[in-house]
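Trainee: Sequence and predicted structure, then a few things I'm wondering about:
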Amino acid sequence: MSMFEKPSQAEQELKWAKIWFKQFSHFHKRGGKANWDFSPDDVILFLRSKRDQRMPAWKRMKILKGLLVYRRFEQELPIDPFSFIVEKMKEIVANERAKQDGYDTIEDVVGVIDPTEPDAIQQFRRALRKDGMRLQTERSYVGKVKAFMADRGLRCLADFASVRASDVEAHLTDLAVDGNVAASTQNTAFHGLLKFFTLVLKRDMGPIEAIRASKGKQVPTVMSTREVASVFEGLEGVHLTIAQLLYGCGMRISEAIRLRVKDIDFDNHLIEIHGAKGGKSRLVPLPDELVEPLQRFVESRRALHEHDIANGTASVWLPYALHRKYPSAHREFRWQYLFASHRLSRDPRTGERHRHHIHYETFPRHLKVAVDSAGIDKHVTSHTFRHCFATHLLWSGTDIRTVQELLGHSDVKTTMIYTHVMNRPGVRIVSPLDRLSEATGRQPAGKSYQEGRIAYAAG
């Protein structure tokens, strides 16, 4: 197993491979014989039957991969004769996804590609967009592939003909040893190169045994309620409201600035969060403290939208090609971003002009000033408010499963990290050093120093 795979990934794949092979063999009346050397025609007939049952293409692709995993690892037979089926299924999946998103052809998904970039990067961008990758992920992966090309002296797609797993392994090792990068940076580089090999080069990268960048368990920074209040005092306007959303609802900064007008349900005191990490959606309670400020932002946003309509510039970016399914939705007020930018911007993929949300870097700059003004020496970021939200809820006795749902975590083990702060209000842990001082009757050094300061000031 590769060092970069999750420990349970191979076991899960083999488990589903056995399930699909059992269905496959019963379909062909083979009685589940484990040693049956099936042919490509047998697989095509089975996949066609699933298609006739209206099974989506992405699921038929999972069946195909499962059968190949079974053939390779259980039967120890070659899978090369089935490569043409895999390529055809990839094409079917891409076309089906494009039509579901409202595009006429798969090329409509791609958008504008910079012709001045190397051909390898152009093809990589095109493949990532067909694969449905987010723009941020695309930028990250492209940056890692560009760094790899610079490191190995590669200029075009043809130069990759001689690139092997050993080159990738050496590059990842250099990142860890010479670059001293974080484990997440090295992992991103690995997954970016893996995507490039899969989508562009269309070949297996091979096993990678690079030296890993170390990443220990990180304890999240948590502010006290007093510190949170002091940070709020240093913020105002839209930045104060965003900070209150982060702390009051446990949002990520990307979720807060991407809120649309329709996502705020004032009657039911709920906020809908869409397109969160992993493409998930969730509901969080709307704090009473934020009802009045958010209503004011909705009204000011309405005034800006009416101004855009009068100028003929009213437009907002819509996900999943909704602008094709609902041609007028991009001009409707409900779809507009609540925290809108003061100027129009051009979509980097389509070239169309929209009024987007405020930039990601705007809030962190104001937050840093507020933290410095409050005299807080902790490393406070936008995500710290999410840590505070979870930790303070657990302090108040909220069930950890409830906190898990509010944060949108798939596994409660992720939420368990917020049980790290033991000195919660009313449950203070006494250090053995303090107990020793009490037992021997000695005063703590800090207490004597403080009393000395008071006596000196009185004198």
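Mentor: Noted; the coordinates are in hand.

Trainee: going forward, measure contacts and count neighbours with C-alpha atoms only.
Mentor: Noted.

Trainee: burial of E289, as a residue count?
Mentor: Number of residues near E289 (other Cα atoms under 10 Å) recorded here: 12.

Trainee: try D151
Mentor: Counted with other Cα under 10 Å, the neighbours of D151 add up to 12.

Trainee: Which of the helices or strands spans the residue lying closest to it once chain neighbours are set aside?
Mentor: Leaving aside its sequence neighbours, D151 sits nearest to H171 (Cα to Cα, 6 or more residues apart in numbering; 7.5 Å). According to DSSP states H and E, H171 maps onto helix 165-177.

Trainee: I'd like to know which elements the one helix or strand K99 maps to is packed against.
Mentor: In this structure, K99 sits in helix 83-100 according to DSSP H and E. Identification of packing neighbours for helix 83-100 by 3 or more Cα pairs under 8 Å, 6 or more residues apart in numbering; DSSP states H and E yields helix 57-69.

Trainee: Put this next to the first one:
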Amino acid sequence: MLDQVSIVCRRRHLSPRTEDSYRFWIRKFIYFHGKRHPNTMGGPEVEAFLNHLASERHLSASSQTQALNALVFLYDSVLEQPLGEMAGLKRVQRRHRVPVVLAREEVKAILGQMTGVVRLMAELMYGAGLRVNECMTLRVKDIDFSGGVLNVRSGKGAKDRTTLLPERLHAPLKQQLLRVAELHKQDLSHGAGLAPLPSALARKYPSASTSLAWQFVFPSAVLRPWGESGRLARWHASDSTVQRAFREARDRAGIHKHASVHTLRHSFATHLLAFGTDIRTIQLLLGHRSLQTTMIYTHVIEVTRNVASPFDSL
């Protein structure tokens, strides 16, 4: 049945992460009910599982929502047995959280503790407001030096967008592309040199996967089999590569905020807002569907702007 879930996910062009998430929660649901087949269950069993996640497991609102979406997808799209209204479902209350933001000096201090390719990754995430996966999946063709822009393909929600390419990163990025070109040349000489392509592009454009344009800007250090042919391809670097390097650099810099590499994206938006960039432009650069999502950064700025504590005037 989980194979059927994967088939429907891929038919609808859902991201691999969404597919993995759906399979994870559906498996948890089945084990929770003693490995009963979902065909023999329905709304009451789904309610019991989701309420267990909230009351016994104390999961967050977002995790419970993930599980709910997975099970609604299972019954609506795979089993074609819609759940209907679930009156007994107890939803976890979503908390309003302000994102962690680094000051410009803190960003500079952390980047100063990083070197090599991982530093370039972090600089690009801060300079262009990229998510980790968006940075890792950049391809050579997505960089437009003449226009000074990055083309982000299939970002969150399978959306494309255009964002900034900082001028200070032109030179290091060109050096990185030279290294990618040299590595690609070596791979081709050993019968490899493929880059995995999305959807059915490999069949539509058979030679595209061997072209430099489709290679990842930050390639993996190893080759792996790809597709039915089993030919060796070079995927992109793992997200954990830059995540681990950022944590270590943050600790060396003596920054005690609970900041991850994703905090660079929050800092990008907040610093643009502080420089006077309008909120609509920031929404487009970040790729937010709703302006309400972007408005959270105004709270970070406006709460303390031009306000002095009364303690300072004592």
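Mentor: Everything's here; your move. Note that the structure is a prediction, hence the values are computed from the model and not measured.

Trainee: Can you give me the buried ones in the helix holding H171 of structure 1?
Mentor: By neighbour count with 16 or more other Cα atoms under 10 Å, helix 165-177 of structure 1 contains the buried residues 168-169, 171-176.

Trainee: now the helix holding K99 of structure 1: which residue numbers in structure 2?
Mentor: Alignment of helix 83-100 of structure 1 against structure 2: no match, by TM-score structural alignment.

Trainee: again, but for stretch 243-255 of structure 1
Mentor: Mapped onto structure 2 using TM-score structural alignment, stretch 243-255 of structure 1 covers residues 122-134.

Trainee: how distant is that stretch from the center of its chain?
Mentor: For stretch 122-134 of structure 2, the separation from the chain centroid amounts to 10 Å (computed by Cα atoms, centre = their mean, to the nearest Å).

Trainee: Check stretch 202-214 of structure 2 too.
Mentor: 25 Å.

Trainee: what about the corresponding residue of structure 2 for S345 of structure 1, how many neighbours?
Mentor: Counting by TM-score structural alignment, S345 of structure 1 lines up with R224 in structure 2. Other residues within reach of R224 of structure 2, judged by other Cα under 10 Å, total 13.

Trainee: residues contacting R224 of structure 2?
Mentor: Contact partners of R224 of structure 2, counting by Cα atoms under 8 Å, 6 or more residues apart in numbering, are 231-235.

Trainee: Return the subset of those residues lying in strands.
Mentor: 231-233 (DSSP state E).

Trainee: Of these - the most surrounded one?
Mentor: Top of these by neighbour count (other Cα under 10 Å): A233, with 23 neighbours.

Trainee: And that residue, how far from N69 of structure 2?
Mentor: From A233 of structure 2 across to N69 of structure 2, the span is 33 Å (Cα to Cα, to the nearest Å).

Trainee: so which helix or strand takes in the equivalent of A229 of structure 1 over in structure 2?
Mentor: Superposed on structure 2 with TM-score structural alignment, A229 of structure 1 falls opposite K108. Taking DSSP H and E as the criterion, K108 of structure 2 maps to helix 104-112.

Trainee: mean deviation of that helix from structure 1?
Mentor: Here the mean offset of helix 104-112 of structure 2 against structure 1 after fitting is 0.5 Å, by mean Cα distance after the TM-score superposition for structure 1.

Trainee: after that helix, next one along is what?
Mentor: As assigned by DSSP H and E, the chain's next helix or strand after helix 104-112 of structure 2 is helix 116-128.

Trainee: average offset between that next one and structure 1?
Mentor: So helix 116-128 of structure 2 averages 0.7 Å relative to structure 1 (mean Cα distance after the TM-score superposition for structure 1).

Trainee: how about the alignment partner in structure 2 of I273 of structure 1, what does it touch?
Mentor: Taking TM-score structural alignment, the alignment pairs I273 of structure 1 with V152 from structure 2. By Cα under 8 Å, 6+ apart, V152 of structure 2 lies in contact with 134, 138, 142, 160-163.

Trainee: next one: F297 of structure 1
Mentor: With Cα under 8 Å, 6+ apart, F297 of structure 1 has these contacts: 338-339.

Trainee: per the alignment, it corresponds to what in structure 2?
Mentor: F297 of structure 1 maps onto Q176 in structure 2, with residues paired by TM-score structural alignment.

Trainee: Next: V145 of structure 1.
Mentor: V145 of structure 1 maps onto I26 in structure 2, by TM-score structural alignment.

Trainee: Just say helix, strand or coil for its match.
Mentor: helix (DSSP: H, G, I helix; E, B strand; the rest coil).

Trainee: circling back: of the contacts of V152 of structure 2, just say which sits nearest to Q113 of structure 2.
Mentor: E134 (22.9 Å; Cα to Cα).
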